[in-house]
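Visitor: turn this into a model:
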Amino acid sequence: MPFDEKPILTILYQDEYIVAVDKPAGLFVHRSYMDKDEIYFALQLVRDQVGKYVYPLHRLDRPTSGVLLFGLNEEVARLMGQVFIDKKIQKTYIALSRGHLLGEGEIDHPLKEKLDKLGDKNVSPDKAPQEAVTYFESLLTASLPIQVGKFDSVRYSLMKLRPVTGRRHQIRRHLAHLRHPIIGDINYGDNKQNPFFIKHFGFKRLMLIAKKVEFIHPITKCQVIIEASFDQQWLQVFDELAWDPKTINSLTS
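Guide: Take a look at the predicted model:
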């Protein structure tokens, strides 16, 4: 859904080389073939807020919120691109998934590449599945005593996820592969749980946040840790499920 007013993005980190913002759910990083009704994009918003051209260092899906990085010059963008290629950046996501997924482990499940109709029009659709690895850890579980479909209660898990590879929709597809899809995922989610969530909690969104990124700064060589906060909708869910935000912050930090 397009934003009614021009968003002001929260700047989580800024130096003379890199800026990180907290991207809200529903905001595109930059223009795409799906954006015909959109007038606001993270790239332009960040450029306007910092007063100079910025270079996106990675992307977040439109429905995913959280930490989004930009370089402030071409050389830093190139150096940070190598950091991503070399897998020397650690990204931590938090998701609310369907059901009780317990314990921790590694999801090693190759994925067919999701192709963009315009950007990937020259890529063969017969390309072999690519390596895709995600570490997961179950943080908390909860149930609501409400019948949905054939089940007499609604179950949720709060998951910490660390992708090793960076395939498109990787976390969303990996949790769906485990049969614990992310709540609010219209592509890979549950067609009974999603409508229930909207009706019960009063809002519609993908419950996935890029919570934290950690890397060694390519210029200063110092460790950088950038973390986004849970917004009011996340806090509403925590309250409804009787999860203490302080406990969650300690588990996700």
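
Visitor: can we go C-alpha only for contacts and neighbour counts from here?
Guide: Noted.

Visitor: surely residue 104 meets residue 139?
Guide: No: Residue 104 is not in contact with residue 139 according to Cα atoms under 8 Å; the separation is 9.2 Å.

Visitor: with neighbour numbers in mind, choose between the two.
Guide: Summary of the neighbour comparison: residue 104 and residue 139, criterion other Cα atoms under 10 Å, with residue 139 having more neighbours (18 against 14).

Visitor: tell me which element the more buried one falls in.
Guide: Using DSSP states H and E, residue 139 sits within strand 133-144.

Visitor: got it, and residue 159?
Guide: With the criterion set as DSSP H and E, the secondary-structure element containing residue 159 is strand 154-163.

Visitor: swap in residue 70?
Guide: Secondary-structure assignment from DSSP H and E places residue 70 in strand 65-71.

Visitor: check which helices and strands the helix or strand just after that strand sits against.
Guide: Once strand 65-71 ends, the next helix or strand along the chain (criterion: DSSP H and E) is helix 74-85. With contacts defined as 3 or more Cα pairs under 8 Å, 6 or more residues apart in numbering; DSSP states H and E, the secondary structure elements packing on helix 74-85 are strand 55-56, strand 65-71.

Visitor: sequence B follows; please return its structure for comparison with A:
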Amino acid sequence: MDTPQPTPEEIQARVLHRDGLMLVIDKPAGIAVHRGPKGGPNLEASFDALRYGLPRPPVLAHRLDRDTSGCLVLGRHRKATASLGLLFKHGKISKTYWAVVEGNPTENEGEINIPLGRLDAERGWWQKPDPNGFPSLTKWTVMGRGQDGRGEPLTWLAMEPITGRTHQLRVHCAASGWPIVGDNIYGNGPRFGEPTLHLHAREIVIPLSKNKPPVRVVAPAPAHLHERLRACGWNGEEAATAAEPVAADE
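Guide: Purely as a prediction, here's the structure:
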């Protein structure tokens, strides 16, 4: 999936939450968050359309993989971005991802506690299970089970990465015997074409202001997940979990 450079109108339509300190946008799958060495479309190149009156564009507070969709947090000025960075670093921000995986976990919930290390020096981002690697913990819950068009088992998971290692959910799922649908690095996904990666940053909870409750933002399931989510019992977006309205600046 290759997503073209978003226009100002397209990136503004993806704002899920806005206040004086931060934005949360619904990142489309198939586009890098920042410019790579080979150039090409990237979200940062569209951030100028998200200034909303401030002198500078917002700045990424964390990353999502190119093929992952969903909640992406931006700091609107330097102090806010620094505060967000500390919250992410110290695990104060809770994140829930939706994934559709190939296979059938035997339990309905569990934890994956597998240290991760770099695969090799040439592929800087790629990871592998490594007993001498960084501690990595993921909690998961089965949301639904089903089959693909060939009768092969599929499972819809809600996953919470307690640590924030690169490619953590992808490696943990693959190492557990149920790779994420469309994962062309650690699973059985094709290099080109469908299915693309079925991993979506569904919800994020951010305790940024001491005197206010945490900000909770939900990103709607993207179109490329719908078919397999429905096969696992998803009934479409429900009012209770739809994205909350965009708040005005404070």
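
Visitor: TM-score for these two?
Guide: Both chains were compared after superposition, and using TM-score structural alignment, normalised by the length of the second structure their TM-score is 0.81; 228 aligned residues with a Cα RMSD of 2.9 Å.

Visitor: sorry, back to before: so the strand holding residue 159 of the first structure aligns onto which residues of the second structure?
Guide: Residues 152-161 of the second structure are matched to strand 154-163 of the first structure when aligned by TM-score structural alignment.

Visitor: report the buried residues of the matching stretch.
Guide: Buried residues in stretch 152-161 of the second structure, defined by neighbour count with 16 or more other Cα atoms under 10 Å: 153, 154, 155, 156, 157, 158, 159, 160, 161.

Visitor: greatest separation within those residues: which pair is it?
Guide: For those, with distances taken as Cα to Cα, the pair at the greatest spread is 153 and 161 (23.8 Å).

Visitor: how about the buried residues of stretch 152-161 of the second structure in CSV, adding distance to residue 190 of the second structure?
Guide: Converted to CSV, these look like this (distance: Cα to Cα, whole Å):
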residue, distance to residue 190 of the second structure
153, 18
154, 17
155, 19
156, 20
157, 21
158, 24
159, 23
160, 26
161, 25
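
Visitor: helix, strand, or coil at residue 173 of the second structure?
Guide: Under the three-state scheme (DSSP: H, G, I helix; E, B strand; the rest coil), the conformation of residue 173 of the second structure reads as helix.

Visitor: okay, now the equivalent of it over in the first structure: neighbour count?
Guide: Residue correspondence to the first structure (TM-score structural alignment): residue 173 of the second structure is matched to residue 175. The burial count assigned to residue 175 of the first structure is 23, neighbours taken as other Cα under 10 Å.

Visitor: equivalent analysis for the one 3 residues further on, please.
Guide: Residues near residue 178 of the first structure, counting by other Cα under 10 Å, number 10.

Visitor: how about the one 5 residues further on?
Guide: The criterion is other Cα under 10 Å. On that basis, residue 183 of the first structure has 28 neighbouring residues.

Visitor: was I right about it contacting residue 94?
Guide: No: applying Cα under 8 Å as the test, residue 183 of the first structure and residue 94 come out as separate, 11.8 Å apart.

Visitor: my guess is residue 43 of the first structure contacts residue 30, does it?
Guide: Yes: A contact is recorded between residue 43 of the first structure and residue 30 when judged using Cα under 8 Å, the distance being 5.7 Å.

Visitor: help me confirm that residue 188 of the second structure is found in a strand?
Guide: No: assigned with three-state DSSP, residue 188 of the second structure falls outside any strand and is coil.

Visitor: pull up the gap between it and residue 173 of the second structure, please.
Guide: Taking Cα to Cα, to the nearest Å as the measure, residue 188 of the second structure and residue 173 of the second structure are separated by 12 Å.

Visitor: name the residues contacting each of these two.
Guide: residue 179 (Cα atoms under 8 Å, 6 or more residues apart in numbering).

Visitor: distance between the ends of stretch 22-29 of the first structure?
Guide: Across stretch 22-29 of the first structure, the terminal residues are separated by 11 Å (Cα to Cα).

Visitor: apologies, that question was intended for stretch 141-160 of the first structure.
Guide: Using Cα to Cα, the end-to-end distance of stretch 141-160 of the first structure comes to 12 Å.

Visitor: can you pull the contacts of the residue sitting nearest the centre point of the second structure?
Guide: The geometric centre of the second structure, computed from its C-alpha atoms, lies nearest to residue 201 (Cα atoms, centre = their mean), at 3.1 Å. When contacts are counted by Cα under 8 Å, 6+ apart, residue 201 of the second structure touches 68, 69, 70, 71, 95, 96, 97, 98, 219.

Visitor: same for the strand holding residue 159 of the first structure, what does it pack against?
Guide: In this structure, strand 154-163 of the first structure packs against strand 89-98, strand 133-144, helix 170-177, with contacts taken as 3+ Cα pairs under 8 Å, 6+ apart.

Visitor: if you set the cut-off to 7 Å instead, what comes out?
Guide: Using 3 or more Cα pairs under 7 Å, 6 or more residues apart in numbering; DSSP states H and E as the contact definition, the elements that strand 154-163 of the first structure packs against are strand 89-98, strand 133-144.

Visitor: does residue 139 of the second structure touch residue 159 like I think?
Guide: Yes: under the contact definition of Cα atoms under 7 Å, residue 139 of the second structure touches residue 159, with a separation of 5.7 Å.

Visitor: number of nearby residues for the alignment partner in the first structure of residue 222 of the second structure?
Guide: Across the two structures, residue 222 of the second structure finds its equivalent in residue 231 of the first structure, going by TM-score structural alignment. Residue 231 of the first structure has 12 neighbours, counted by other Cα under 10 Å.

Visitor: where's residue 231 of the first structure relative to residue 140 of the first structure, distance?
Guide: In terms of Cα to Cα, residue 231 of the first structure sits 18 Å off from residue 140 of the first structure.
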